[in-house]
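Have a look at this fold, sequence not included:
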């Protein structure tokens, strides 16, 4: 495997490709202030079934080339261009966290060309108390650093997984203040526009089957909320993966891969 680069709209878009090039394509999309390393433990369990493409967002390349401000809409367009240039057909997309807004945006734009199925991983279906305040603080220069640190502490609380701790304290901290501020701005915009991920997914023209693979929150009410929604909306399937953190691709990659393969089969 090697890191490849495709230039889209003057921005370097990095990706790592593995698996059989004739196998069904599977694009893995990370969240804001993350990159292909989020899937390093997951990829070995997928490459026997798929042509795996771990895509990095613009501004998330090795040199953090951030030529100008950009939005989630730019990331959607970049992904569509990526699919078009590689001539990918019946593409499968699995995304994590708030990169899932991009995934569903791409699904919507692909229209009849999409597979009709999508995997979202650890996407906050029902914001917890204080979430929107935390996101708003992340866009304010006076409170951004403290807000970001509170997120980091929350994400690694209760775990001794070196993979998770390194991802949060080393990999995610690598991205600068402007990226984190942009991330909070775009995440806030998405919730303001759609209300919740469930409403966004339900609005996809032509319908979409979605599997939500998640470990946290452990609150029984969160699980019950998703199960009750699924009972009324059979296009949505919640799949709980045991774990102590919001990073099941690092904490329990075998189970995540098994769920992905089962769903897309």
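Noted; the coordinates are in hand. These numbers were taken from a predicted model, which means no experiment stands behind them.

Only C-alpha atoms from now on, for both contacts and neighbour counts.
Noted.

and residue 52, helix, strand or coil?
strand (DSSP: H, G, I helix; E, B strand; the rest coil).

in stretch 163-177, what's buried?
By 16 or more other CA atoms under 10 Å, the buried positions in stretch 163-177 come out as 164-165, 167-168, 171-173, 175, 177.

centroid residue for the chain?
residue 96 (2.4 Å; CA atoms, centre = their mean).

I'd say that residue and residue 124 touch.
No: the criterion here is CA atoms under 8 Å, and residue 96 misses it with residue 124 at 10.0 Å.

one step back: mark which of the buried residues of stretch 163-177 are part of helices, please.
164-165, 177 (DSSP state H).

So which of these is the closest to residue 260?
Ranked by distance to residue 260 (CA to CA), these are led by residue 164 at 20.5 Å.

ok, now which ones touch that closest one?
156, 245, 247, 250-251 (CA atoms under 8 Å, 6 or more residues apart in numbering).

repeat for residue 105
residue 76.

Please compare the first structure with the one that follows:
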């Protein structure tokens, strides 16, 4: 994303303001709070003055709130945006014990309650979506109005993927595995914002955190099969919109189209133009526009 963007959206000119806000949100280390649950939660809270539902964001594992700095710079002009980190993923990276995706969902409820947030929309990147789906199950569609999934691979886990998850759990193999991940993500022509995030914000995590990510993601796939199968099990689903970039195959699109036909009352999808699994970093303007459209639909659904 260039440092100067000129965009007219809903009557607001965003040019130098976008660059300034992005720089601020990317550098801000955020707040730390211990709600009733007693777990330390790192988060940022922008756009407090806005009415309407808040936007809650979940990062993927072993990354933090700064990945949302680009799209937050757009969204916070219209909505309150709360970017929440997993435990031990904020400025303090000290590992404080195992936790699950369900625990992260419960932490989110405690945080939202402490901040006085009633209704909200969730943006969930990659495996953060496992926690978002648990949150949807816990609070229902009257509180969580919509879920925007940001590129969560919706296929069955391959033996190679399971092998990588196991390698993350080994004291002798986790470091080599993480380096291989980073090199694959940084290979080729990588968007400048992607490169910046991978080089600056994913550091500071040791063996315990990487091992827990492998164990927890492995358990999620073995329990549910795929994210789409997990969505099907929601008793009271919110509006769900999947924004994905990869893979760009007809088979993958058909998988989503069949799911949309079966669940047309609440599921939609769109393919982004990006080359990575991080559309909110690679193309924040696109994710911003998609999110606004989903919020509009969610509010209409709520008041219908």
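Nice, I can see it. Computed from a predicted structure; not experimentally measured.

quick one: TM-score?
In this superposition the chains share a TM-score of 0.93, using TM-score structural alignment, normalised by the length of structure 1; 265 aligned residues with a CA RMSD of 1.8 Å.

corresponding residue for the residue nearest to the centre of structure 1 in structure 2?
In structure 2, the residue matched to residue 96 of structure 1 (TM-score structural alignment) is residue 125.

Surely its match is in contact with residue 147?
No: using CA under 8 Å, residue 125 of structure 2 is not in contact with residue 147; the gap is 10.7 Å.

quick one: contacts for the closest residue to the residue nearest to the centre of structure 1 other than its chain neighbours?
Distances taken as CA to CA, 6 or more residues apart in numbering put residue 121 closest to residue 96 of structure 1, at 4.5 Å, once the chain neighbours are dropped. Taking CA under 8 Å, 6+ apart, we find residue 121 of structure 1 in contact with 94-97, 100, 212-214.

Map residue 121 of structure 1 across to structure 2 for me.
By TM-score structural alignment, residue 121 of structure 1 lines up with residue 150 in structure 2.

quick one: that match from residue 117 of structure 2, how far?
Distance, residue 150 of structure 2 to residue 117 of structure 2, by CA to CA, to the nearest Å: 23 Å.

Where do the helices of the stretch 151-300 of structure 2 begin and end?
Using DSSP state H, counting those that start in this stretch, the helices assigned to the stretch 151-300 of structure 2 run over residues 159-168, 174-186, 192-200, 207-224, 227-232, 250-262, 279-282, 284-303.

Could you list every helix and strand in contact with the first one?
Okay, so that is helix 159-168 of structure 2. helix 174-186, helix 207-224 (3 or more CA pairs under 8 Å, 6 or more residues apart in numbering; DSSP states H and E).

hmm, 6 Å instead?
Helix 159-168 of structure 2 sits against helix 207-224, with contacts defined as 3 or more CA pairs under 6 Å, 6 or more residues apart in numbering; DSSP states H and E.

Tell me the residues of structure 1 aligned with the helix it packs on.
Going by TM-score structural alignment: helix 207-224 of structure 2 matches residues 177-194.

contact partners of the matching stretch?
32, 135, 138-139, 200 (CA atoms under 6 Å, 6 or more residues apart in numbering).

Now do the host helix or strand of residue 148 of structure 2 and helix 284-303, the angle between them.
For residue 148 of structure 2, the host element (DSSP states H and E) is strand 144-150. Here the directions of strand 144-150 of structure 2 and helix 284-303 differ by 160 degrees (axes from the mean of the first three to the mean of the last three CA atoms, to 10 degrees).
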